[in-house]
Structure formats: C-alpha cells, structure tokens
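this one's structure only:
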C-alpha cells in the first residue's frame, strides 16, 4: 500500500543530474557574492540583510510547499535564497557573535547530523527520491539550510583560518567531490551518503570560486566585484532554470499524450 502511494505521488524535488549539480554550484557561488553585496556594498549590514532575506526566503518556501510536484522555478528560487540565508547565518555567528569558524563548523555538523537522525527516525528513509509529504520536505529544506551554513563555515575555515586561499580551497574541495564520484562509481559508496556529502562540499567549492572572482587582488581575488559576479551567475541560473522548465514541460506533455493513447 505504501509503495503504491509513493509511486502515485510526484516527487517535489528534482532528479540528480548534471544540470542539477551545475545550477546548484552556481547557486552557492551567487549565495556567497550576493550576501556580501547586500550586506557590504549596499550598506545594509549583516543584521538587516539577514532579516530581509529570511523574510523573502519564508515567502519562497511558502510557494514551494504549495507545489504538489517538482516545479523548477519555485524549487531553484528557494535554493538560491536559502544559499544566501545560510551564508548570512554563518557570517552573523562569526562576525557579530564572535563564534570561531571551527566552533561554527562543528556546531552545524552536529545540527545537520541531528536533522538526519530525526528525519530517518520519523520517515525511515533519507532518500531524495521520495520527498512527497510536508514533513519529508520540511526535513529536506532544513537539511539544505544546514548544508549551506556548514559549507560556508568549512570553506571560510580552510581558506581564511588555515590560510589556503580561495583558489587552493576550491581545488581541494573539488578533488574531494571528485573522489566521492569515484567512490560511488567504482567502490560502492552509498548513493544517499554520497549525495549529501557532495551537497555539503559544493558549498565551499562554489563560495571559494565566487570569492576568487569577486574579491580584490590584494585579498587573492580577480577583482570582478560582487555586482558583476552575482549578475553573471544569476543570468546563468535563469537560463538553466528556463531550460529545465521547458524540458520538464515537454517531458510531461509526452507522458500525458502517451497515457491518453493507451488502449
């Protein structure tokens, strides 16, 4: 009975494809640069920026939870906003409350582990292919939020506290993600574990390259600035979401047509 219900109910999150990882990587890169632009360049400050973006995120999540299937624009709008808010949470803890990056990294690791433990205890699965109820989607988005906050803290810890710099940090996390891909392909790495580890690690990977592009040369960056960097990645995200929407529309139309043609 349960299996029948799962098959008959549409998943509310996308399949994990190359498009998924491309847009996710760009979303986290934009999350880093957009948070810096709003808080620093526009002069809002961390507190005001955090409150404004959190309110916008709540509105986006209300729209997302109102969907009964995966809708690209609604889903990825939430991802971009939660990327910005996750960055701001970590920045607030470190800059305003003087929490060390090591403590923040450990704290968000524990929070994420607790989220997964409660999710599994409640639903008996952590699969992203079966997110079709309010409770599962709530656990999913809470986990996403903690992955962004954790990734921000871990990336800043390696790049700034440990002194590797933006480029070396990006390369390091890219190599770790590549090793996870090899582990999944050849060594039998659990796909759910591999997915969530890669999801966490793409945050510092994207943020490192976002900082590399946007920060001034005296801080180890290329000096493009947060406005240009954010605009470039926002345009790429919009283009990919439009492509995903058209592809999904064509797929849904083909499936519906095939269903009506059955004898």
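Great, that's in hand. Predicted model only: the values in this text are computed from it and were never measured. Residues are numbered from 1 along each chain as shown.

Only C-alpha atoms from now on, for both contacts and neighbour counts.
OK.

can you pull out the helices in the stretch 1-150 of the chain?
Along the stretch 1-150 of the chain, the segments classed as helices by DSSP state H, counting those that start in this stretch run 2-8, 18-36, 45-65, 72-91, 101-123, 134-156.

Residue 249: which of the ones you listed is closest?
helix 72-91 (10.3 Å; C-alpha to C-alpha).

Pasting the second one now:
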C-alpha cells in the first residue's frame, strides 16, 4: 500500500497528505503508541485529569490543524504534528466514554463504525472519491481529518475491547492486529484488492496495533507488560517520530529542488 517516489505528478505536489510508504506506516503506528502512552501519562501521572487533558489536547489539536490547513501542499512537520495530537485526542475521547460515562466498548465500537461509514458515504457523495491521493481542496482535507479522528477513536475502542475486555493481553493483541494488517497487505499486493478500502482498514487497525505495542512496552510486568513505563516509551517513540519527520522534510526539499 505505497506509491513510488518517481510517481510524482502535479497532484502529488499539491496533495496535502504524504505518499503511502513504509515510513508512513512506521510513523503512523508510533504516533498511535505515543497517543496511548501520552494520554495515560497526562491524565494519571501528572494528575491533570482526563477531562482537563482532553480540553488541553483539543486546543492544541485545533491550533495544529489550522497550521496544517494553511499549508499549500504537504509539509511533514505540519501533517505529522496533527496526527500525533489527533492520536492523543482520539484516545481520550474513547477513554472518557468508557471510564467516565460507562459506555461499553462494544457500543463505542459500533457507534464509531457507523460514524466512520457515514463520514465516508457523505464524503463520497460530495467528492465522488475517497482517494487520499487527491486531497487538494479544503473540503476534501476536512473530510480526511474527520475520518482520521474517528479511526483513532474507533481503533482505541477495538483495541481496548480485545486486549482488556476479552482478556487477550497486550502481546497477543499485537499479534492479532499485526496479522490482520498482514492479511490486508496480501489482499492488496497479491490479489489487487481495492486500494482505498485496504488503506482505511489498515489505518484503523494500526491504531490498536500501536496501542497494544505501547501498552506491552509501558505497562508493569504484573499486568503483562515489559515495565518500561509510559514516560520512557513516549519519549523514545517521539524521538524516532521527530527524526523520521526531519528526514522526510529534508527529502521533500531535495525533491522539490530537482
């Protein structure tokens, strides 16, 4: 599910989202891990509280989104800044529904699935495409970010439902979601399955995969984790994300100058 660097058309340069490469998926998965661990750290370890953390993250997300919307083309720092913040905010939305409002995870999963389907249906009815290779207008970009937010909330609900409610555990959950993503990749590359469908399914599943990996690394051994802690896990993954985004920024400048 990626495009080649040589496949650069006018739309590629005007497009507001990145090419779908291996680096894209690595950063996406790590951002979900950061979202999971950072949300827990801010809410519980700093004693900010889930509601206050959500308000703070919501404001930061709005600012980052405005910066992204003002860009005339894809810029790695602006795009991935929104993704990291939206991963934290999307996690908090589901956590509030579960922990504060006592909404069962299966219900949250069903509701977010319906919301995502409705978003795609309305997006397609207006634009006649769901392709991420043509995010070249403000309307399409707003549809895109709305869908991204819902996928993070949905992925959080699915991940928590499987790993916690079903008592599957973090390690096995990571294997399950990683296996499902592998199946989607095989369907796309081997059997030429629909690219748009495969992308969005993989995008949804990388959320619980990243969350499971984050929990596996950060949670204490007595809870089935490796015990590295939320702080260490968040910092390491955030440093890797920053390094990869810096690399993408340099590469984008080099490609533009050619």
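Sure, I can see it. Quick caveat: nothing in here was measured; it's all calculated off a predicted structure.

Any idea what the TM-score is?
Here the superposed chains carry a TM-score of 0.95, computed using TM-score structural alignment, normalised by the length of the second structure; 250 aligned residues with a C-alpha RMSD of 1.2 Å.

how near is the alignment partner in the first structure of residue 231 of the second structure to residue 33 of the first structure?
Aligning on TM-score structural alignment places residue 231 of the second structure opposite residue 227 in the first structure. Per C-alpha to C-alpha, to the nearest Å, residue 227 of the first structure is found 8 Å from residue 33 of the first structure.

Just give me the neighbour total for the counterpart of residue 89 of the second structure in the first structure.
With TM-score structural alignment as the criterion, the equivalent of residue 89 of the second structure in the first structure is residue 85. Residue 85 of the first structure has 27 neighbouring residues, counting by other C-alpha atoms under 10 Å.

tell me the contacts of residue 85 of the first structure?
Listed by C-alpha atoms under 8 Å, 6 or more residues apart in numbering, the contact set of residue 85 of the first structure reads 31, 35, 50, 53-54, 57, 145.

need the contact list for residue 44 of the first structure.
Counting by C-alpha under 8 Å, 6+ apart, residue 44 of the first structure touches residue 38.

same check, this time on residue 222 of the first structure
So residue 222 of the first structure contacts 212-216 (C-alpha under 8 Å, 6+ apart).

Give me the buried subset of those.
212-215 (16 or more other C-alpha atoms under 10 Å).

before we move on, back to that, if you count surrounding residues, which of residue 227 and residue 33 of the first structure has more?
residue 33 (27 against 15).

shouldn't that one be in contact with residue 229?
Yes. The pair residue 33 of the first structure / residue 229 is scored as a contact, 6.9 Å apart, by C-alpha atoms under 8 Å.

list the residues that contact both of these two?
210, 214.

By residue count, tell me the biggest helix in the second structure.
Ordering each helix of the second structure by length in residues (DSSP state H) puts helix 230-257 first.

which helices and strands sit right next to that one?
Here helix 230-257 of the second structure touches helix 22-40, helix 76-95, helix 195-218, going by 3 or more C-alpha pairs under 8 Å, 6 or more residues apart in numbering; DSSP states H and E.

corresponding residue for residue 34 of the second structure in the first structure?
Match for residue 34 of the second structure (TM-score structural alignment): residue 30.

show me the contacts for the equivalent of residue 104 of the second structure over in the first structure.
Matched to the first structure by TM-score structural alignment, residue 104 of the second structure sits across from residue 100. Residues in contact with residue 100 of the first structure (C-alpha under 8 Å, 6+ apart) are residue 94.

Equivalent analysis for residue 134 of the first structure, please.
residue 65.

repeat that for 10 Å
Going by C-alpha atoms under 10 Å, 6 or more residues apart in numbering, residue 134 of the first structure touches 12, 65-66, 68, 140.

do the same with residue 83 of the second structure
Contacts of residue 83 of the second structure (C-alpha under 10 Å, 6+ apart): 27-28, 31-32, 35, 61, 64-65, 89, 145, 148-149, 152.

Which among the residues you listed count as buried?
27-28, 31-32, 35, 61, 64-65, 89, 148-149, 152.

Save those as a markdown table, and put in distance to residue 49 of the second structure too.
As requested, those are exported to a markdown table (distance: C-alpha to C-alpha, whole Å):
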| residue | distance to residue 49 of the second structure |
| --- | --- |
| 27 | 27 |
| 28 | 26 |
| 31 | 21 |
| 32 | 20 |
| 35 | 16 |
| 61 | 18 |
| 64 | 22 |
| 65 | 24 |
| 89 | 13 |
| 148 | 25 |
| 149 | 21 |
| 152 | 20 |
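
wait, which of those is closest to residue 109 of the second structure?
Distance to residue 109 of the second structure, by C-alpha to C-alpha, is smallest for residue 152 among these, at 11.1 Å.

residue in the first structure matching the closest one?
Structural correspondence for residue 152 of the second structure with respect to the first structure (TM-score structural alignment): residue 148.

tell me the contacts of that match?
Neighbour list for residue 148 of the first structure: 28, 31-32, 79, 82-90, 108, 154, 199-204 [criterion: C-alpha under 10 Å, 6+ apart].

swap in residue 117 of the second structure?
With C-alpha under 10 Å, 6+ apart, residue 117 of the second structure has these contacts: 111, 123, 147, 150.

burial of the third one, as a residue count?
Neighbour count for residue 147 of the second structure, taken as other C-alpha under 10 Å: 20.

wait, isn't it in contact with residue 122?
No. With contacts counted by C-alpha atoms under 10 Å, residue 147 of the second structure stays clear of residue 122, the gap being 11.0 Å.

Between those two, which contacts overlap?
Joint contacts of residue 147 of the second structure and residue 122 (C-alpha under 10 Å, 6+ apart) are residue 116.

which position in the first structure aligns with residue 128 of the second structure?
Looking across to the first structure (by TM-score structural alignment), residue 128 of the second structure lines up with residue 124.

Just to check, that match is in contact with residue 130?
No. Taking contacts as C-alpha under 10 Å, residue 124 of the first structure lies outside contact range of residue 130: 11.1 Å.

For those two, work out which one has more neighbours and name it.
residue 130 (17 against 10).

check contacts around the aligned residue in the first structure for residue 115 of the second structure.
Structural alignment places residue 115 of the second structure opposite residue 111 in the first structure (criterion: TM-score structural alignment). By C-alpha under 10 Å, 6+ apart, residue 111 of the first structure lies in contact with 105, 117, 142-143, 146-147, 150.

For residue 185 of the first structure, give me its contacts.
Applying C-alpha under 10 Å, 6+ apart to residue 185 of the first structure gives the contacts 179, 191.
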